[in-house]
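>>> Sequence plus predicted model, see below.
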Amino acid sequence: MLSGSKEALVELAHYKMPFGKYKDRYLIDIPEYYYTWFRQKGFPKGKLGMMMQQMHEIKINGLEELIYTIKKRNLR
């Protein structure tokens, strides 16, 4: 599910939530429980839903530091 391309990870690191309680927050900064709730109820369709699924996988596997490193280095 998680795309291994550098470009996809950079985009994921800089993507912000476009709606709801966590609007305008980076996906990495949204708590894991939020993604778990969406996993149970259904992720949104399209690109956002795919990115949220990827972020859920990153969080449950303890790989957040990878995304924080990308953000810190300001890779784009």
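It's in.

>>> rest of the way, CA atoms for contacts and neighbours
Will do.

>>> how about the helices of this protein, start to end?
With DSSP state H applied, the chain shows helices at 6-14, 32-41, 46-60, 64-72, listed in chain order.

>>> Make a markdown table from the ones you listed and add mean neighbour count and distance to Lys21 to it.
Converted to a markdown table, the helices of the chain look like this (neighbours: other Cα atoms under 10 Å; distance: least, Cα to Cα, whole Å):
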| stretch | mean neighbour count | distance to Lys21 |
| --- | --- | --- |
| helix 6-14 | 17 | 18 |
| helix 32-41 | 14 | 10 |
| helix 46-60 | 18 | 15 |
| helix 64-72 | 15 | 21 |
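
>>> For those, give me CSV that also has distance to Tyr22.
As requested, the helices of the chain are exported to CSV (distance: least, Cα to Cα, whole Å):
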stretch, distance to Tyr22
helix 6-14, 14
helix 32-41, 9
helix 46-60, 12
helix 64-72, 18
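
>>> try it against this one:
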Amino acid sequence: MQADDLQRLLTLKMPYGKYEGRYIADLPGHYLGWFAREGFPKGEIGRLLELMYEIDHNNLRELLNPLRQASN
């Protein structure tokens, strides 16, 4: 994980697929789980999807709340 990855989860939108246009941090767990089973894409998007999957899978989404509040 890189230093700004958590912030990127809140600012990068999904570029394709069923949830195109939704922020990575707001993707549903079942969609992240699908990527975990089928394989994450290469590059930054895949790395961030994998990070968000780990956050969701370990029930740690609340860790993003302070960053959400700071960006408002």
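Cool, the structure landed. Predicted, not measured: the structure shown is a model, and the values here were computed from it.

>>> re earlier: looking at the helices of the first structure, which is closest to Arg25 of the first structure?
helix 6-14 (9.6 Å; Cα to Cα).

>>> Map Gly29 of the second structure onto the first structure.
Counting by TM-score structural alignment, Gly29 of the second structure lines up with Glu32 in the first structure.

>>> okay but its match is in contact with Glu57, surely?
No: the pair Glu32 of the first structure and Glu57 does not pass the contact test of Cα atoms under 8 Å, sitting 9.6 Å apart.

>>> Quick one: closest of the helices of the first structure to Gly20 of the first structure.
Nearest of the helices of the first structure (Cα to Cα): helix 32-41, 11.1 Å.

>>> Just give me how far the closest one sits from the chain centre.
12 Å (Cα atoms, centre = their mean, to the nearest Å).

>>> tell me the angle that helix makes with helix 46-60.
Counting by axes from the mean of the first three to the mean of the last three Cα atoms, to 10 degrees, helix 32-41 of the first structure lies at 120 degrees to helix 46-60.

>>> neighbouring contacts of helix 32-41 of the first structure?
Met52, Gln53, Met55, His56, Lys59, Ile60 (Cα atoms under 8 Å, 6 or more residues apart in numbering).

>>> for those, which one is nearest Lys71 of the first structure?
Using Cα to Cα, these come closest to Lys71 of the first structure at Met55, 14.1 Å.

>>> residue nearest the centroid of the first structure?
By Cα atoms, centre = their mean, the first structure has its centre lying nearest to Met55, at 3.4 Å.

>>> ok, so of the contacts of helix 32-41 of the first structure, who is nearest Pro44 of the first structure?
When the contacts of helix 32-41 of the first structure are compared against Pro44 of the first structure (criterion: Cα to Cα), the nearest one is Met52, at 8.4 Å.
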